[in-house]
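**Q** heads up, no residue letters with this:
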């Protein structure tokens, strides 16, 4: 190993030595505890410590790092208390996730570390988001995010690097190339020669370093950070290294040729650096032993404290409450009585514009939303008023943009992400249900992101521009789901969603954009999320619905003036208003649940089940459901009309009256 100390002092080198020695000694202790059954799982970074430690030591303490499985050295270099770290490994309440997640699946805002999820790649976009927030605030900061060579095969890797390049984000992407993705060698992962070959393709600088040489890692990252702070841009660094143990400790290493172990054991980052310092007389055996004894004592003290903490006792209310960032919404009334008639689309645009004025930290992101104003023209003219820093066209990369929203939340910014069509959300699904939804529950980081979802059928747009997919998110704790049916509700609920620090899926039916209008307040106002609205009152039966279903229900009642019915517009689907549902059931005793989504697995099934379980004594008949056919949304208008539940609603009304 060729160590070049450059102009670093003895104290600098000793600091690096102490920093790289600590994670190695912790790992050696953890492997013993694992065999004793006192730690449930372990992902070893032995052999790769120089990448983590050198990178972390090279940054300022308030610059964010997004580590992965083998980056213990990031946590120790940021001086995380070992008792809390060990409590995390043991699933104790005093760990960073209160026993809810394991190993390195956690973050710490105090230490400027963002926790990973098992899907690996999504963290790269979160790093982009933190870097974007710093760029917008004119902070001279850099963000560093790790990827393995295997994880770099994911689409998130491409999306994150591409957006960072296009937007000139101050982020360092470090690829730890250890030759294997679990057991799959690089020859079966990709055909290019080196990861640095990707840099020119994205238009970003790329460097390759010896990942086992801590001085080289430290110096390279330090110089890169200094340069990026002054000239914001992304950089790709490939660190060549090797994993000396299995993917995790129950995995074997039989798939690795023995000669590779022999080669890389001679490049052990801890042993070679220790030998170099002894040869250079920077380190003496006496000092070395004293350092090791000090670290050993710190480890044992941390373990003792962690072992003394009992395993957590489940508290149902705490578990449920921690799914969301605490937020007590205060409903805002219009400042004046001025009103004007606005279409649904205008109401959404109005609310979005007033929220931009009210929250200078709010940034809008989406495909074609800037000069073009979005395909539905919701943000037309916004660039002239707010500028392109805050109204940002994005590449076609839904996953990256949602992840960027989470990263911006880390820096206390708000994001609105527009899905061009709700159907396209599948490309960002993982970020929403696994990152945004779970982040606060796992380690207390809220996701202040609103995702606008132009949804619904009826325009002969076929299977990929017409889906109703709200049920996918209704099933996901940690999200809020809102679906207004009127211009008044659309503006008030959108403003409320943007105020809320939790992730909100905001559904807007495309056919309502220009087909309904209403006199609404000109001023900013909000509506309480989670409260339904009774839009019609009657005694014969109740229709519980939302979105376009509200208008279908009202039309049927107009066509059948001899009947009277409650029409309850849920407006919010998660949480939904159980009290209002109970009240309408008590009023009429007969219920139809209507929605545009397909029948099987739709939200109506949950509502019907809840009524049957909680309101059975109030019912005079079975709860009936009306929904779209269990098919994809067809293109041809006659097929689409048969798919939709509108015609079947009248038949169900006649059936419930006859029951």
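**A** Arrived safely, thanks for sending. Fair warning: this is a prediction, and the values are worked out from it, not measured in the lab.

**Q** all contacts plus neighbour counts: C-alpha atoms, from now on.
**A** Fine.

**Q** how about the strands in the stretch 201-350 of the chain?
**A** Using DSSP state E, counting those that start in this stretch, the strands found in the stretch 201-350 of the chain span residues 205-210, 235-240, 339-343.

**Q** Now do the second one against strand 205-210, angle only.
**A** If I follow you right, that is strand 235-240. Between strand 235-240 and strand 205-210, the angle comes out at 20 degrees (axes from the mean of the first three to the mean of the last three Cα atoms, to 10 degrees).

**Q** Can you list the buried residues in strand 235-240?
**A** By neighbour count with 16 or more other Cα atoms under 10 Å, strand 235-240 contains the buried residues 235, 236, 237, 238, 239, 240.

**Q** Export these as TSV, with columns for distance to residue 139.
**A** Shown next, in TSV, are those (distance: Cα to Cα, whole Å):
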residue	distance to residue 139
235	18
236	21
237	22
238	26
239	27
240	31
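
**Q** before we move on, back to that, can you say which of the strands of the stretch 201-350 of the chain is nearest to residue 609?
**A** Among these, the nearest to residue 609 by Cα to Cα is strand 339-343 (35.4 Å).

**Q** buried set for the closest one?
**A** Under the neighbour-count criterion of 16+ other Cα under 10 Å, strand 339-343 has 342, 343 buried.

**Q** And the contacts of that strand?
**A** With contacts defined as Cα atoms under 8 Å, 6 or more residues apart in numbering, strand 339-343 is touched by 487, 513, 514, 515, 516, 517, 518, 519, 520, 521, 522, 523.

**Q** Against that first model, consider the following:
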């Protein structure tokens, strides 16, 4: 399917000092993905691939950027950046297997299209939520800056994606931290069917650079030489003077958002106009007109690529359909990790819960030179609870980083840091504020290892809980949002000893961990804690009291409510289980206790419906039903937001209800 050569060359191709081989490399770089796409469109109609997002007409951008970056510099592409993958010389049969959902692809059939990454080729694929991609690029660039390796990374989005809040957050962070990122916006005129005049109200996206305090440029995205020359100069400059740059590429997509959507919403005259600006056809005409390439060479290239495409398609087609087992699927949710338990030794000191967290965090910073702490006011101020007070003096501002108020971008940056070899602790000022960073936690951190084998080495610290008169926006204990999300681990200690050891384990673990710290315990609970570094395995509950009458299962502040109640009710003979870790959950300890006592009360501070107590209750009913002497009892806070006034808050929390229900269950 050889394209007609346009009689008119619509671009001013200024080759300057570029040699013939470079010009041919750029031409071949555009020709190969174009031929793959043409083949994919045929296969799509034949039902041999399920979906296709076309980049026809936009190849010059991907080719130019990839050509100027080193092979070990990360690129974060989108749907329409096939040339990024081909320019990085990924074997085509692996791409074809990916698109057919086969095992030789990059996601074991678990995701499609370009929703994948590969460390081998330093490519980090997109997620459909678009915006977090910029934040991930921030994290990768921050790691490069910390390594002082003079590396640059490039990230793509479309003009529609720039309307997302994550994009604004990430651009702001990059500017404040002067991160070496090329933020590449492919402005093709339409976000699916919505034109740019309904997406933003400035003349050019690049105009926003001034607002971010960031250098920005507009580049003719269909002129391969303009793209290549501009990017080459900018990248060389960024390596010497690390900084972010916002680039707006004016271009057009000749196909629909994806093939099923078509292009009926685009005026035919506009398609015709941009068809004349085709980057491949124009550059081919230029090379022929200048005598830099011959028709015979073009035919040779096309035959070479056709053979490569056909041979690799044959490999992919002959690959068997993917098969898997429940065990294989579950095993890939987390990166496999065998912790080495470090026993406490040496002196102990009687310290508060908050001091134990601070001490554990500081010792982890000393142990892991690649650990970075990020959060609002965590540097000189020491955080709103003063947990990181003095850390800057010891570890410096590079590793203890104040962040703008942008939870989503910072969580995404933690993902990027992990991709580029760093550990991260992100402090949410209050657990309630995690809602502003929810998207990258549940869609990036939680899913990346299952999707393409990339772990997210991020701990999110969550100061949580009621009882301190902080009202509806500073008091939630929202662990159920995350226990429901496969791929996250959830830790919730009740004592200083556990808080220190479990935090160390959470940081050691290469998987994402939501680490809950109850604010009411910070300064009210003291305990003898070893002064040295030690770990406590995740997924191991603590049996605090033993008895035969009833099993009380709880965690966090609920542990202390239960202890207070049992001190009053001397006649009760109970097992008291402090879960400590909610994911993974120590079901063995739960089942053994239930089988012994026959009665169960599960206490949580969170409101009842949809909480983890419900799931534990279901597990007990399924696994221990024949041992039960009474229905499983759940006790939780009211089904309301958390009120401010002391009397209202006391009525909200289940402390008194717990005692009453405990007595009733005992007499059942």
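**A** That came through fine. This structure is a prediction, so every number in the text was calculated from the model and none was measured.

**Q** Let me see the TM-score of these two.
**A** Laid over one another, the chains give 0.99 as their TM-score (TM-score structural alignment, normalised by the length of structure 1), with 658 aligned residues with a Cα RMSD of 0.6 Å.

**Q** picking that back up, mind checking the strands of the stretch 201-350 of structure 1 for the one nearest to residue 60 of structure 1?
**A** Nearest of the strands of the stretch 201-350 of structure 1 (Cα to Cα): strand 235-240, 17.2 Å.

**Q** average gap between that closest one and structure 2?
**A** When structure 2 is overlaid, strand 235-240 of structure 1 sits 0.4 Å from its aligned residues on average, using mean Cα distance after the TM-score superposition for structure 1.

**Q** corresponding residues in structure 2 for that strand?
**A** Under TM-score structural alignment, strand 235-240 of structure 1 corresponds to residues 245-250 of structure 2.

**Q** got the residue ranges for the strands in the stretch 401-550 of structure 2?
**A** Here the stretch 401-550 of structure 2 has its strands, by DSSP E, counting those that start in this stretch, at 423-427, 458-464, 489-491, 513-518, 526-530, 542-545, 550-554.

**Q** Looks like residue 631 of structure 2 contacts residue 601 (just checking).
**A** No - counting by Cα atoms under 8 Å, residue 631 of structure 2 stays clear of residue 601, with 9.1 Å between them.

**Q** neighbour-wise, which of the two wins?
**A** Neighbours were counted for residue 631 of structure 2 and for residue 601 using other Cα atoms under 10 Å; residue 601 has more, 23 against 15.

**Q** tell me which element the more buried one is part of?
**A** Using DSSP states H and E, residue 601 of structure 2 falls within strand 600-607.

**Q** Spatially central residue in structure 2, please.
**A** Ranked by distance to the mean C-alpha position of structure 2 (Cα atoms, centre = their mean), the top residue is residue 444 at 2.7 Å.

**Q** Return the residue of structure 1 aligned against residue 541 of structure 2.
**A** Using TM-score structural alignment as the criterion, the counterpart of residue 541 of structure 2 in structure 1 is residue 532.

**Q** Would you enumerate the residues in contact with that match?
**A** Applying Cα under 8 Å, 6+ apart, we find residue 532 of structure 1 in contact with 568, 569, 570, 571, 572, 576, 577, 580.

**Q** Return the members of those classed as buried.
**A** Among these, the ones that count as buried by 16+ other Cα under 10 Å are 568, 569, 570, 571, 572, 576, 577, 580.

**Q** ok, residue 54 of structure 1 to residue 243 of structure 1 distance?
**A** Residue 54 of structure 1 sits at a distance of 17 Å from residue 243 of structure 1 (criterion: Cα to Cα, to the nearest Å).

**Q** Show me which of these two is the more surrounded one.
**A** The neighbour comparison of residue 54 of structure 1 against residue 243 (other Cα under 10 Å) goes to residue 54, with 28 against 22.

**Q** what do we get in structure 2 for the more buried one?
**A** In structure 2, residue 54 of structure 1 lands on residue 64 (TM-score structural alignment).

**Q** Kindly report the same for residue 141 of structure 1.
**A** When structure 2 is aligned by TM-score structural alignment, residue 141 of structure 1 is paired with residue 151.

**Q** With adjacent residues omitted, what lies nearest to residue 277 of structure 1?
**A** Leaving aside its sequence neighbours, residue 277 of structure 1 sits nearest to residue 283 (Cα to Cα, 6 or more residues apart in numbering; 5.2 Å).

**Q** could you point out the longest helix in structure 1?
**A** Counting by DSSP state H, the longest helix found in structure 1 is helix 10-35.

**Q** tell me which residues in that helix are buried?
**A** 13-14, 16-24, 26-27, 30-31.

**Q** Contacts only, for the residue of structure 1 positioned farthest from its centre.
**A** Centroid-distance maximum for structure 1: residue 562 at 50.2 Å, with Cα atoms, centre = their mean. Neighbour list for residue 562 of structure 1: empty [criterion: Cα under 8 Å, 6+ apart].

**Q** which position in structure 1 aligns with residue 582 of structure 2?
**A** Matched by TM-score structural alignment, residue 582 of structure 2 corresponds to residue 573 in structure 1.

**Q** So that match: helix, strand or coil?
**A** The three-state label given to residue 573 of structure 1 by DSSP: H, G, I helix; E, B strand; the rest coil is strand.

**Q** that older thread, the strand holding residue 601 of structure 2 corresponds to what range in structure 1?
**A** Going by TM-score structural alignment, strand 600-607 of structure 2 sits over residues 591-598 in structure 1.

**Q** Just give the nearest non-adjacent residue to the match of residue 582 of structure 2, would you?
**A** Spatial nearest neighbour of residue 573 of structure 1, excluding adjacent residues (Cα to Cα, 6+ apart): residue 481 at 5.3 Å.

**Q** how many other residues sit next to the aligned partner of the one you found in structure 2?
**A** Aligning on TM-score structural alignment places residue 481 of structure 1 opposite residue 490 in structure 2. Residues lying near residue 490 of structure 2 (other Cα under 10 Å) number 26.

**Q** Since that was my last question, I'll sign off now.
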